[in-house]
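[1] Here you go, sequence then predicted model.
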Amino acid sequence: MTDSARQAGDSAIPPLFRFVPGPGGDTGTATRLALNRTGSFEWDLVAGTLDIDEAGLAVFGVDPVAFAARPSIVVERLDPGERARLAVTIDEALTGGSGSYSIHFRVPLPDGARQWTHVQGMIMRSGDGRAHRVVGVVRDATAEVTHSAFVLDLEERRRRQTDIVERTTAALSRAMTVDDVTAALTGPGGLAMLGADGLALGLVEGSTLDIIALSGETLEAFDGPGSGDLDAGLPLGDTVLSGRPRFVTSVPELARRYPVLQPHVDGLGIRAAAYLPLVAHARPLGALALFYGERTDFSADERILYLGLAAIVAQSLQRAMLYDEEREFATGLQSAMLPRRIQAVEGGEIAVRYHAAWSGRDVGGDWYDVVTLPRSRVGVVVGDVQGHDTHAAAIMGQLRIVLRAYAAEGHPPATVMARVSRFLAELDTDRFATCTYAQVDLATGAVRLARAGHFGPLVRHTDGRVGSPQVRGGLPLGISTEFVDEEFPETRIDLLPGESLVLYTDGLVEEPGAGLDQGMAALAREVSEGPEGAEDLADHLSARLWERWGAGDDVALLVLRRGPDVDRVRAPRLRQYIHQADPEGLSEARTIVRKALTDWDMAELADDAELVTGELLVNVLLHTEGGAVLTLEVLPEPVRRIRLSVQDRSSVWPRRRAPGETSTSGRGLLLLDAVTARWGIEPRGEGKAVWCEIGPTARRPFGTGRGGGAPHRI
C-alpha cells in the first residue's frame, strides 16, 4: 500500500485501529498490542492487498518472512470449515451494508494446539456506500473463550443443582407418610429428580438399619448387605454411626474400606457414590446413598448441595414418621371404641367395615354396632358424631355404649333414639350425632327402623335391583332434645330371603367436587353390581367407593343379608317386596310382572296380570300399615296359567261392595272376578294373602275364594 493511500485512509480510522507498520513505525503501540497477543491488519479491497503487522502474524503463528513470500498462508492455515465460516461472515458484512464484523474461530498452531482467535474489522465505504477498505485487529482469544466456557459450564451446573433442590423439595412437600417419601424418591422420575443413577435409603429402627428403598437397574446386587444391625463395616451403617457424609469416587477404594461389599460392587455398575446421614433435630433417622455410573468427582458446591438434599429428605422423613405415628394412634383409638367382633346371627349374615380418614390424629365419630335383642331379633346401627377429632371419637364411644344398653333392653327403635338423644344433650357438649337404628327379625324378615338425621338404608333385592325405602326420620340426636322434639317415627319394611340391608355413613357417598345425588347414585349402582354375600359386598363397596373418593372422611358400613330360601322353586317364579314408604315400588312391580311374563313366553297374559297387580298392591298400600309381598309363578298344568299372590300384614279381609256410579273405590273384587280364572284369600301368619290365577280357562263365579273377617275395601 502506498504512503499517499495510507495517509488518505488514516484520517477515517479511529486511533485504536490505526495500522501499525513493522518495527520501524510507532513501536510503543505495537509493543503494547503484541504483549497482549493482539495485532492489526489493513485490507485494501480495491487493490486486493492485505497488510498484517508482526504481532498479528504471531497470533496466526506465521513467520513474517513466509508471509511476505506468500500472503495466502494465513487463510490456508484454517480448517476448511472455519475458513468457510470466516468467508461467509465477511461477505455478509461487506454486501449487507454493515460497518463492521466480528468473529471467533480456531487456528491450528505449529505445535499442534488449537487457538481461539478473534478478528474484528471496520469497513470503510465511499460516498456511494461501496466498501473499499477494511482495517481491524486480530487477537488471541483462547483465555477469554475458555473462561467464558467455564463460566457457562459453572452456571449450567449451578442451574442443575438448583433444579434438583427445587424438584426434590416440591416432591417431598406433598409426601405425608414414609411410603409417600420413598415413592417420591424411587417412583417415576425420582432418580432423574436427584440427578442420580441409583439410590438406597435406610432407616434406623432401634439398633438396626432397615433398607426401605432401593432404586436403580443394577442395585439388585445390593440385596446381600441389606437390612440388619447397625454395622460400621457397611457404608450406610458407618454413615449413620459417624454422622459424617462420605463421597466415594473409586469403587475399588470403597471395597477396600468395606470388605463385605467386595462380592457385590462389581455388579453395581457404578463409579461414584455419595453416602449422606439423615439427621433431624439432632436425631439420626438413617442414611441415603446416591450412586452414579458416569461421575468421577464431587466439587465443593456439589458436596454442599448433597448435604442440603440430605437435610430436606431428613425433615420430610421426620414429618412422615410423626404422621404415621399419629395415624397409628388414631386408628388404635378408633378401633378400641368399636366392637371387637360381630357375633354370628342365625338366619343371615352381617358384615361391617370401618375406614378412618387419612388426616393424622383427626379421628372421626363414625360407628357401627350389632346388638342381640330379645325374641331372637338383632339390632343394627350406624351413626356419625359431628366433627373429626378425639372429642368426637370420645362422644361416639359413649353413644355406642348407651344405645347398645337401651336396645338390649328390648325398647322399640323410637324409644331407643329418644333416650340416646336425651343422654347426648345431658353431656353438655356442642356436638350432635346422626344415626339409623333397625330391629330385624330374620325369621320373618320384618325390619323396624328409625333414623335421626341420617341416611336411610338401601335394600338389595335378589334380582340385583336396589330400592331406597322412604324411612321417616327425626332431628339429629342431641338437637332433637334441645328443640323438645324427640319424635322418631318408625318405618317397617320386610326383607325377603336373600335380600340385603345396607347402612352407611356419609363418607361412602360424598365425592369431592360432586353433588350428593351423584354419590348416592354411585352407591346404589355398586350395591346392584356387587356380589350377593354380605362380606363380599362390603369389600366391593369399600374398594369401589371409599378408595375412589380419596378417603377424605371416615366411613362406617354395615351389610345385613337375610339367608336365602334354599327350598324355593327356582323358576319360573318371581317374588318381590314392595315397601309402603317406596313411592316407586308400585310402578316397578307392574314393570317386573310384565317383563317376567314376556321372558316366560306368556306375554299374552301381561295386560291382565299388570292390571290385577296394580289393583291388589294399591289396596294394600292405601289400607294397611305396611308393605306387600308380591309372588308370581307359573302353574305346571297342561294349559299353563300364572298364579299371582299379594300378601300383607293386615288381618282384615276384603268384602264385595256395590259401588255407585260416582264411587272411586269398591270395584276391586269385581275387576278381580272379571279378569281371573280363580281367586281367593288365605290367612298367612299375622296377615293374609289375596291370590288369583290368570290363564285360558273357564272362569269361576265370584265367591269361590274364601271370605270372612271384618270388611275391607277392595
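    It's in.
[2] contacts and neighbour counts: CA atoms only from here.
    Fine.
[3] Tell me how far L50 lies from V75.
    11 Å (CA to CA, to the nearest Å).
[4] now L574
    For L574 relative to V75 (CA to CA), the value is 103 Å.
[5] what about those two, which has more around it?
    Between L574 and V75, L574 has the larger neighbour count (other CA atoms under 10 Å), namely 18 against 15.
[6] so when I look at the more buried one, I'm seeing a strand, right?
    Yes. According to DSSP: H, G, I helix; E, B strand; the rest coil, L574 belongs to a strand.
[7] alright, now check it against this:
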Amino acid sequence: MAARPVDVSPSCAPAARRTPEDHLRTLQEVTAALSGAVREADVLRVILEQGRAGSGASGSGVAVRDGEQVRYAHLDGYSSDVRATWSAFGMDSGSPVTHVLRTGEALFLGSPQEVLARFDVPVIRAFLEASGEQAMVRLPLVGTTGVMGVLSFGFTAPQAFSEDERAFLLALAGQCAQALERARLYERELATARTLQRSLLPGTLPEVGGARVAARCIPATAGTDVGGDWYDAVRLPDGRLGVVVGDVMGKGVRAASVMGQVRNALRGLLHADPAPAVVLERLDRLVAAMEDDEELVTLAYGVLDAGTGRFTWSGAGHPPPLLLGADGEALYLEPGEGLPLGLGGAREETVVALGPGEVVLLYSDGLVETRRRPLLDGLPLLQEHAAFLVAEGGQADGSGPWTVGPWQGRSSLDALADALVERMGGGGAADDDVTLLALGREPATELTAELLLPARASSASAARACVRERLAAWSGAAAPGAPGGGAGDLAEVAQLCVSEVVTNAVLHAASPARLRLAWDGAVLRVEVRDEGAPFRTALRVPGEEDTHGRGLVLLDALSRRWGLHEVEGGKAVWFELAAGPAG
C-alpha cells in the first residue's frame, strides 16, 4: 500500500468529556456484567462494548501474542479492510501494541503527532491513514504470569486524557485481565471435563443376537458447564445385555470424575452379579464412601435377555424407562426410581416382557426437563412424541410412516433416537446434557422354503420329506421368547397335516401344487396352493366307513389356526403350528 502524508493537525474537536461519576457508574456496570460472563468471548464483548461507551472511543480490540506473531482476538469499530490488514502482524513491527507486550507500559497517545513521535514506522503511518484515528490507547492486560494481551481503544478526534480518564481506562484493563484469566482457566477446565466425559462413553455399542442399541449424548450448549451424563451398554458373559443411563448432578471436572468412578465400578460389578438390585446396592456403598459427597448420582440400569424378552431394571433417583410397544403404545415402566446412589434404602427390581420389535428408552432428565419445561410436563411430552413416531408419524425427515414392528434394526433405532431428541428440543440450545439410549428387541428373521409338487400320489411323501428336512435344519432358530423348543419339535405333527393337505390338492384338484413353509422362530406357517376351485370349509365329521374327509378335521384339531382363500388361478389352504402347546 502506498503511504500518503498523514494529517497530524489537531483540527478535530475532542469528544465530550465524561465525569468521574460517569466512569464510576460504567465500572459498576462492567462488574455486574462480568459476573455472568464465564467464557473469553463474553468477557471481551462486555469490556469492549462498555469501554467504547465509557470512553467515547470509536474502535476497540484485544491483541494477544502468539509466538512471534500478534493477532487481534477481537477488533471492533473498524472497516473490513482495516480488520483484514491489521488483524495480525509480527512482533518486529515496531507498533504500540508490540511495545506494550514487551514492556507492560500503558500508552495514552492523544494525537497523531504523539503517535508518530514514538512510533514513526511505515505500518503505523499506514494504519493511521486507513483507520482515520487521531488518538489511541494501548493498555497491558496483566495476569499472574505477566502481560497476557493488550486492550486497545481508538478515537477519531484528538484526546487530552485527563487523570480521571486514565484511571478509568486502567481500571477497565484491570477488570478485563482478571476476568479474561478466569475465563481462560474455566475454558481449560471445561475442555478437560468434556474430554473426560467423551472418553468415558463407549466408542462402539455391542452386538447381541436378538437385540440392538442406539444412543445419543449431546452436551449442553445453552449453558456453560459440562454435566455428568453418561451411558453404557455391556455384553454380559451369559449373552445378556446390560444397559445404563446415569447423571451426576454436578458440573465440570468434579462431576466428570465422579461419573468415571461410578461407570468403571458398574462395569466391574456386572461381571460378578449383573442383577440390577444387587449392582445398585453395591454402588450405594461405593458412592457413600466417596470423599466428595456434594455430587448426587442417579441412574437407570437394566438387563435384557434377548432370548426370552425379559427386561429387568432398577433405578436410583432417575426417570423411569419408556416402553414402546409394537402396537404403537408408549408406556412408562412401573416406578422403580428409588433414591439417588449413596443415600441408602432397599433396591427393588421391576421385570417386563419386551416383545419382538419393541423398544425401551432410557434417558437423562435433560431430555424431558428444561428451564421452561418442568419434569412433570416433559414426561408426558416424551410419551406423546414417542407414540406419534412409532404408531402414527413419519421419519424425522418426513420420508414416510414409521413402525417399530416389523423391527428394522439399528438404523431404525438411530433414526428414532435422532427424531426424539429433535422433537424434545435437545438438538438445539439445550440447558443440560441430553442423553438417550434406545434398546430394541428384534424378531427372528423368517426362514422360508418352497417345493413344486407334481399331480401324483407320491407328492405327499415328497412333501413330508421336505418338511422333515427343513424343520430339522431350522431346529436351532428359536425366536426370542418362544414358549417351546425349535422348529424340529413340530416335525411330526407338521408332516401329518401337510400330507393330508397335499393329498387333497394333487388328487382332488388333479393339478400340481406348490408347498411353502415359513418359520419365524415361534410359529410355522404351511401353505399349499393348487389350481382347483375353492370349496366349502364347513367341517363334517366323517363316518366310520368314509375313506375321505378327515383332512380338515385333523387341521382343526392339531393346528393353532387354519384357513382357505382364493388365489390367482386356484386356491390356497394354510395352517399354523406354534412352538410349544398348540392354540
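    Perfect, thanks for sending it. Since we're looking at a predicted model, the values are computed, not measured.
[8] Let me see the TM-score of these two.
    TM-score of the superposed chains, computed with TM-score structural alignment, normalised by the length of the second structure, equals 0.60; 438 aligned residues with a CA RMSD of 4.8 Å.
[9] start to end distance for stretch 507-523 of the first structure?
    11 Å.
[10] what does that stretch rub up against?
    541, 545-546, 549, 551-556 (CA atoms under 8 Å, 6 or more residues apart in numbering).
[11] can you pick the most crowded of these?
    Within the contacts of stretch 507-523 of the first structure, neighbour counts (other CA under 10 Å) peak at V555, which reaches 27 neighbours.
[12] List the residues that contact it.
    Applying CA under 8 Å, 6+ apart to V555 of the first structure gives the contacts 353-357, 366, 504-508, 546.
[13] go on, L139 of the second structure?
    100, 104-107, 150-152, 170, 173.
[14] Compare these with the first structure and list the ones that remain.
    Checking those against the first structure (both residues aligned by TM-score structural alignment, their matches' CA atoms under 8 Å), the contacts still present are 100, 105-107, 150-152, 170, 173.
[15] Output those residues in a markdown table; the columns should cover distance to R373 of the second structure.
    Putting these into a markdown table (distance: CA to CA, whole Å) gives the following:
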| residue | distance to R373 of the second structure |
| --- | --- |
| V100 | 50 |
| E105 | 52 |
| A106 | 50 |
| L107 | 52 |
| V150 | 43 |
| L151 | 42 |
| S152 | 43 |
| L170 | 44 |
| A173 | 40 |
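[16] Just the ones of these in strands?
    When DSSP state E defines the strands, the subset of those inside them is 107, 150-152.
[17] ok, which stretches of the stretch 251-400 of the first structure are helices?
    251-257, 262-265, 300-337, 390-408 (DSSP state H, counting those that start in this stretch).
[18] With respect to A93 of the first structure, which of those lies nearest?
    helix 300-337 (43.7 Å; CA to CA).
[19] From the contact counts, what lies against the closest one?
    Other elements packing on helix 300-337 of the first structure under the criterion 3 or more CA pairs under 8 Å, 6 or more residues apart in numbering; DSSP states H and E are helix 142-173, helix 178-186, strand 272-280, strand 283-292, helix 390-408.
[20] ok, 6 Å please
    Here helix 300-337 of the first structure touches strand 272-280, going by 3 or more CA pairs under 6 Å, 6 or more residues apart in numbering; DSSP states H and E.
[21] what about the strand it packs on, how far off from the second structure?
    Compared with the second structure after fitting, strand 272-280 of the first structure deviates on average by 1.9 Å (mean CA distance after the TM-score superposition for the first structure).
[22] before we move on, what about stretch 323-335 of the first structure?
    For stretch 323-335 of the first structure, the mean deviation from the second structure after alignment is 3.0 Å (mean CA distance after the TM-score superposition for the first structure).
[23] How far does that stretch sit from its chain's centre?
    22 Å (CA atoms, centre = their mean, to the nearest Å).
[24] what does stretch 374-381 of the first structure give?
    Its chain's C-alpha centre and that of stretch 374-381 of the first structure lie 40 Å apart, by CA atoms, centre = their mean.
[25] Also stretch 275-282 of the first structure?
    Counting by CA atoms, centre = their mean, stretch 275-282 of the first structure is centred 31 Å from the centre of its parent chain.
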